[in-house]
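**Student:** Below are the sequence and a predicted model; questions follow.
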Amino acid sequence: MTDLAELPPLPGRYRTGPAAPADAPAVHRLVAACERDLLGRTESAPDDVAADLAQPGLDTARDTLLVRDGRGEVAGWAWVRGGRRSRVDVHPGHRGAGLGGWLLDWTEERARRAGGERLAQAVEDGDRAAVALLRSRGYRPFVHQWQLGIGLPAGPVAAAPPDGVSVRPFRPGDERAAYRVAEDAFDEWQVRRSSYEEWALRTVGRDSFAPALSRVALAGGEMVGVVLSLDVPGSGEGFVERLAVRRDHRNRGIARLLLGEVFGAFHRHGRELCTLWTHSETGALSLYERLGMTVRRTSSMYGKALAGAVPPIG
């Protein structure tokens, strides 16, 4: 773990320690409280936190930190991965005690010790306090993200498939092909290609992954498009986690077809709204808007160059 002696002391009622997989439910309670405070609802699922803690390359003993109050409840947490990506959350009931700035200092020190030269963190644009803190520490936005939604008051009508293309529900055994389609599509803008294991943590390996509400597009017996859906307990909404179409089959209406199929599946499943996230590097915002989706909220990825990075040992 980063030497906490290098940071200013926390108030005496708090204690710190690394996170473990068994802490996921407690951390999710913290995250859910933050969402309710900011959004008026909970959107995340416990498996979001579990996926964070299981990220390949994340050493929980050194790369995570929990702050607990005098009752042992999680008041804040942070993680740093690969010296370049981070996350910080502070429970609404513990804001104003300096935990956010203290955890941000910890992420930077941990990133430097991991050899990181630049650190990034995603923050909701509506979280003015978090945005102000990051900006005061020299962070600047470099990618913008949008959550879009569409109401499903009536059963959507899916478009007719293009010639030679068929659509069916996701089946066991489709995982590796879906991974290849999705990562090939995202290679155009992502910094690095995810391993299958890392990708699966966020998609088909999640407890909330809903294969019956997901679809694949086939042409010539090969998968050429995929949309992967989540059904988060208690949210009342459908969520599209991934949408990808193979490059040589784009501009044929396959993305529109897949989304129409999924919107219909969610409607039949009793969902009245479907949401998804996209960001400024994909260029997909206009596609979703043409399908009738509208922006519900926005967030940004903030980054900062780190001075004094320490080359990792080994």
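**Tutor:** Noted; the coordinates are in hand.
**Student:** Going by C-alpha atoms from here, please, whenever you check contacts or count neighbours.
**Tutor:** Noted.
**Student:** Against Val143, how distant is Trp79?
**Tutor:** 20 Å (CA to CA, to the nearest Å).
**Student:** what about these two, which has more around it?
**Tutor:** Taking other CA atoms under 10 Å, Trp79 and Val143 do not tie; Trp79 has more neighbours (28 against 14).
**Student:** contacting residues for the more buried one?
**Tutor:** Trp79 makes contact with 63-65, 86-88, 107, according to CA atoms under 8 Å, 6 or more residues apart in numbering.
**Student:** Pipe those into a markdown table and attach neighbour count per row.
**Tutor:** A markdown table is the format used below for those (neighbours: other CA atoms under 10 Å):
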| residue | neighbour count |
| --- | --- |
| Asp63 | 25 |
| Thr64 | 26 |
| Leu65 | 24 |
| Ser86 | 21 |
| Arg87 | 18 |
| Val88 | 22 |
| Thr107 | 27 |
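**Student:** So which of the residues you listed sit within helices?
**Tutor:** Applying DSSP state H to those, the entries found in helices are 63, 107.
**Student:** helix or strand for Val224, which one?
**Tutor:** Assigned by DSSP states H and E, Val224 belongs to strand 222-230.
**Student:** elements contacting the helix or strand following that strand?
**Tutor:** Counting by DSSP H and E, the next helix or strand C-terminal to strand 222-230 is strand 238-245. Secondary-structure packing of strand 238-245 (3 or more CA pairs under 8 Å, 6 or more residues apart in numbering; DSSP states H and E): helix 175-186, strand 222-230, helix 254-268, strand 273-279.
**Student:** Presented hereafter is structure B, for comparison with structure A:
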Amino acid sequence: MTGAGVRTSALRPDWLPAGYRCRSVTPADVDAIHHLVAAYERALHGREMTGADRLAAELSRPGLRPHSDTLLVLDGAGGPAGYGWVRGRRARVHVHPGHQGRGLGSGLLLWTETRARRAGGDRLAQTVSDTDRAATALLRTSGYSRLVTEWLLEIALPQEPDVPGPPAGITVRPFRHGDEQAAYQLTEDAFDEWQPRRKNYAEWALRTVERPTFLPAASPVAFAGDQMVGAVLSLDAPGRDEGYVERVAVRRDHRDRGLARTLLREAFRTFHRRGRQACTLWTHSGTGALSLYERLGMTVRHSSTVYCRALATD
């Protein structure tokens, strides 16, 4: 053991190039990992897209054991060169653009597969931007196949958008304290139709209402009587010129009535009033919601693909 709670690899991985070392991740590493991920995103997309609060939420997920499920690769000066985590059937890998082409990506991929297999996993999925051709080629040659496509959509907000009234019998107001459990139930019920597993409340809250960037004012919720039937949950990172919608959900028996359109435009209007120039959100092919967002005037900024492969047992 080195430091407070930091576990260094007992054996140096065969794939780790000379001059690098690796260890598990600690909460104190969030800023360094954010620096790494932001550098990767700027090189690939021309802008930073992932906030430090999202990375902190990833590392705080229930069930993630940082000492065994995370790996941070450091260069000779102690700077972050690569990063990976594995939890269940999902993994994430990033390599700093200044350290690409040295085998760190393929090594971290091997580490995620080995860790998942040892934990009893039978398959593993990773998301890669479609503009990252090197990572895409690595996954394809490693036996991964396409699972779903994800799109980052955006809408410019040069003027305050019109907000249509809600359907008859529906009231809309901003999210407020006390709405958490109803929003959790609503969004997880809606996402059950396509997500691989249901999140417990603690995990859901870490990724939504407990994030420092959660913005209740831009998170309208809809009610039929005292029942929440629709919600848009939004984030607003300080210093950013755009807002972000984290969750959109409408209860099944209230769909196709224009409620999602009303809620989203309400969120867009709030962001415009706060001086944001645009708003973004992610969706993927499993939800079937792309056409809805396009009808609202949103366009695809870029796309990613979730790749998956079966893991051979030892």
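**Tutor:** Sure thing, it's come through. Since the structure is predicted, the reported quantities are computational estimates derived from the model, not experimental observations.
**Student:** Got a TM-score for the two of them?
**Tutor:** The TM-score (TM-score structural alignment, normalised by the length of the first structure) is 0.95; 308 aligned residues with a CA RMSD of 1.4 Å.
**Student:** Check which residues of the strand holding Val224 of the first structure are buried.
**Tutor:** Across strand 222-230 of the first structure, burial judged by 16 or more other CA atoms under 10 Å covers 223-230.
**Student:** Kindly report the same for stretch 235-244 of the second structure.
**Tutor:** 235-237, 242-244.
**Student:** Likewise for stretch 14-25 of the second structure?
**Tutor:** 16, 20-25.
**Student:** Now for these: which two are most distant?
**Tutor:** Greatest spatial distance among the buried residues of stretch 14-25 of the second structure (CA to CA): Leu16 and Val25, at 16.8 Å.
**Student:** quick one, what contacts the nearest residue to Met1 of the first structure once chain neighbours are set aside?
**Tutor:** Residue nearest to Met1 of the first structure in three dimensions, not counting chain neighbours: Arg62, with 3.8 Å by CA to CA, 6 or more residues apart in numbering. The neighbourhood of Arg62 of the first structure, defined by CA under 8 Å, 6+ apart, consists of 1-2, 18, 110.
**Student:** Looking at those, state which has the most neighbours.
**Tutor:** Neighbour max across the contacts of Arg62 of the first structure (other CA under 10 Å) = Arg110, 28 neighbours.
**Student:** where's the aligned partner of it in the second structure, which helix or strand?
**Tutor:** Under the alignment (TM-score structural alignment), Arg110 of the first structure pairs with Arg115 of the second structure. Arg115 of the second structure belongs to helix 104-118 when assigned by DSSP H and E.
**Student:** Would you mind measuring from the aligned partner of Tyr307 of the second structure in the first structure to Arg137 of the first structure?
**Tutor:** Taking TM-score structural alignment, the alignment pairs Tyr307 of the second structure with Tyr302 from the first structure. In this view, Tyr302 of the first structure and Arg137 of the first structure are 11 Å apart by CA to CA.
**Student:** of these two, who's got more company?
**Tutor:** Each of Tyr302 of the first structure and Arg137 has its neighbours counted (other CA under 10 Å); Tyr302 has more, 20 against 12.
**Student:** who touches the more buried one in this structure?
**Tutor:** By CA under 8 Å, 6+ apart, the neighbours of Tyr302 of the first structure are 120-123, 134, 139-143.
**Student:** quick one on the thing from earlier: against the first structure, what's the mean shift for the helix holding Arg115 of the second structure, could you check?
**Tutor:** Following the fit onto the first structure, the mean deviation recorded for helix 104-118 of the second structure is 0.5 Å by mean CA distance after the TM-score superposition for the first structure.
**Student:** after that helix, next one along is what?
**Tutor:** strand 123-129.
**Student:** which secondary structure elements does that following strand contact?
**Tutor:** strand 90-95, helix 104-118, helix 133-141, strand 299-310.
**Student:** centre of the chain versus the second one, how much separation?
**Tutor:** Taking CA atoms, centre = their mean, to the nearest Å, one finds helix 104-118 of the second structure lying 20 Å from the centre of the chain it belongs to.
**Student:** List the buried residues of that helix.
**Tutor:** 104-109, 111-113, 115-117.
**Student:** could you check the angle strand 123-129 makes with that helix?
**Tutor:** Angle, helix 104-118 of the second structure to strand 123-129, by axes from the mean of the first three to the mean of the last three CA atoms, to 10 degrees: 150 degrees.
**Student:** Next: the last one.
**Tutor:** Compare the direction of strand 299-310 of the second structure with that of strand 123-129 by the same axes, to 10 degrees and you get 150 degrees.
**Student:** Compute the number of surrounding residues for Thr270 of the second structure.
**Tutor:** Neighbours of Thr270 of the second structure (other CA under 10 Å): 19.
**Student:** Where does stretch 27-39 of the second structure end up in the first structure?
**Tutor:** On the basis of TM-score structural alignment, stretch 27-39 of the second structure is assigned to residues 21-33 in the first structure.
**Student:** quick one: buried residues of that stretch?
**Tutor:** Applying 16+ other CA under 10 Å to stretch 21-33 of the first structure flags 24, 27-33 as buried.
**Student:** Could you dump those into TSV with distance to Leu152 of the first structure added?
**Tutor:** Converted to TSV, those look like this (distance: CA to CA, whole Å):
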residue	distance to Leu152 of the first structure
Ala24	32
Val27	32
His28	28
Arg29	29
Leu30	31
Val31	28
Ala32	25
Ala33	27
